[in-house]
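1. No sequence on hand, only this structure:
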């Protein structure tokens, strides 16, 4: 299984690099066979989590470096604003994978896209994508986590409003107060 995941990580990295914006015509999506393989790889939680960790850390290390749970946790502990280039490549590739998926089978890519949208503070897009993933695969773990974060008005861990100190914002979130508004489960 470890070799299979490393193969998936390498395919993700190569495909994402090819999707990076460059001068000239927009990059073409990988071939259908590669997109199908990427969909299967994204269905594996460990590999999907490695893709997420690589993306949120800026994509400088290879995805295979995050196949260890400790590396994924460290990536989340070092949470920061998104790297526009890494996110653009991951979002473009995830979109291509979702579009190429057979009807009703796109949840792995849609869940990834929902998480990336939430991390980018695009709650409306995250909500639509997460619910699409849940329609295709009820109980999809990552999509369900995104919906819970949105329902709780929980911002990405890197989010710190400019008018408050980081320590003050963390204390407010810990007390259930998000972005200056008490979260009580209501609208």
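-> Arrived safely. Because the structure is a prediction, the values reported are computed rather than measured.
2. drop to CA atoms for contacts and neighbour counts, all remaining ones
-> Will do.
3. all helices in the protein, in order from the N-terminus.
-> 2-19, 32-42, 45-56, 69-77, 84-100, 107-119, 123-136, 141-151, 166-174 (DSSP state H).
4. Among the ones you listed, show me which one is buried the most.
-> helix 107-119 (a mean of 27; mean count of other Cα atoms under 10 Å).
5. ok, and here's another one to check against it:
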């Protein structure tokens, strides 16, 4: 056996030089790689999305065309007037990139969530109704109103009006009579 005298074998030197050469090639490739162009700062898309949704809703409900023509007009306002109109810019990362000299504020009313949204406002929401309000419904007395409240507390909100069938004392016939006066909103 040969004693170790501190000499490095030629295989170890060759291996080390290969590793150093590979590292140098990787570093050179990393520095010479063309940099990807950085995108501009945050771009506001809320107005574009709102106008697209409004256009889709307008196409679905063509009857509101003439009535809302004046209401959906876009009005230019200065930046300071935009804050007075309720446009909140505090959470934007860069206000100068997001706000131009003129901002547009729509005077259009909020789009309805459902087609039957206006007629549902006259109906009683069984998920939020009190015992007294339920008692006022045709065919529902104090005991059934109490049973509806207990079922709602035990099983959670009613997904649909037909979920009232799970309440003891409410059948198909009574439900048919109630369908025109109640709604189950989530």
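-> Arrived safely, thanks for sending. None of the values given here were measured: they were computed from a predicted structure.
6. Fetch the TM-score of the aligned pair.
-> Superposed pair, TM-score by TM-score structural alignment, normalised by the length of the second structure: 0.24. Supporting alignment: 66 aligned residues with a Cα RMSD of 4.5 Å.
7. ok so, going back, export the helices of the first structure as a markdown table, with columns for distance to residue 181 of the first structure.
-> Shown next, in a markdown table, are the helices of the first structure (distance: least, Cα to Cα, whole Å):
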| stretch | distance to residue 181 of the first structure |
| --- | --- |
| helix 2-19 | 38 |
| helix 32-42 | 35 |
| helix 45-56 | 26 |
| helix 69-77 | 24 |
| helix 84-100 | 29 |
| helix 107-119 | 19 |
| helix 123-136 | 17 |
| helix 141-151 | 14 |
| helix 166-174 | 9 |
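8. To residue 182 of the first structure, which of those lies closest?
-> Closest of the helices of the first structure to residue 182 of the first structure is helix 166-174, at 8.8 Å (criterion: Cα to Cα).
9. Please, which helix or strand holds residue 147 of the second structure?
-> helix 142-155 (DSSP states H and E).
10. Name the nearest residue to residue 42 of the first structure, ignoring sequence neighbours.
-> residue 48 (4.9 Å; Cα to Cα, 6 or more residues apart in numbering).
11. Test my guess that the one you found contacts residue 40.
-> No. Judged on Cα atoms under 8 Å, residue 48 of the first structure makes no contact with residue 40 at a distance of 10.0 Å.
12. Counting by contacts, list what the helix or strand residue 15 of the second structure falls within packs against.
-> In this assignment (DSSP H and E), residue 15 of the second structure forms part of helix 10-32. Using 3 or more Cα pairs under 8 Å, 6 or more residues apart in numbering; DSSP states H and E as the contact test, no helix or strand touches helix 10-32 of the second structure.
13. List the first helix or strand encountered after it toward the C-terminus.
-> helix 46-60.
14. immediately after that following helix, which helix or strand?
-> Using DSSP H and E, the helix or strand that follows helix 46-60 of the second structure towards the C-terminus is strand 74-78.
15. Tell me the helices and strands packed up against that next one.
-> strand 102-106.
16. and after the strand it packs on, which helix or strand comes next?
-> Heading C-terminal from strand 102-106 of the second structure (DSSP H and E), you reach helix 117-120.
17. List the buried residues of that next one.
-> residue 120 (16 or more other Cα atoms under 10 Å).
18. Residues contacting it from elsewhere in the structure, which ones?
-> The contact list for helix 117-120 of the second structure, computed with Cα atoms under 8 Å, 6 or more residues apart in numbering, reads residue 183.
19. what's the nearest residue in space to residue 76 of the second structure that is not next to it in sequence in contact with, if anything?
-> Among residues not flanking residue 76 of the second structure along the chain, residue 104 sits closest, at 4.8 Å (Cα to Cα, 6+ apart). Applying Cα under 8 Å, 6+ apart, we find residue 104 of the second structure in contact with 74, 75, 76, 77.
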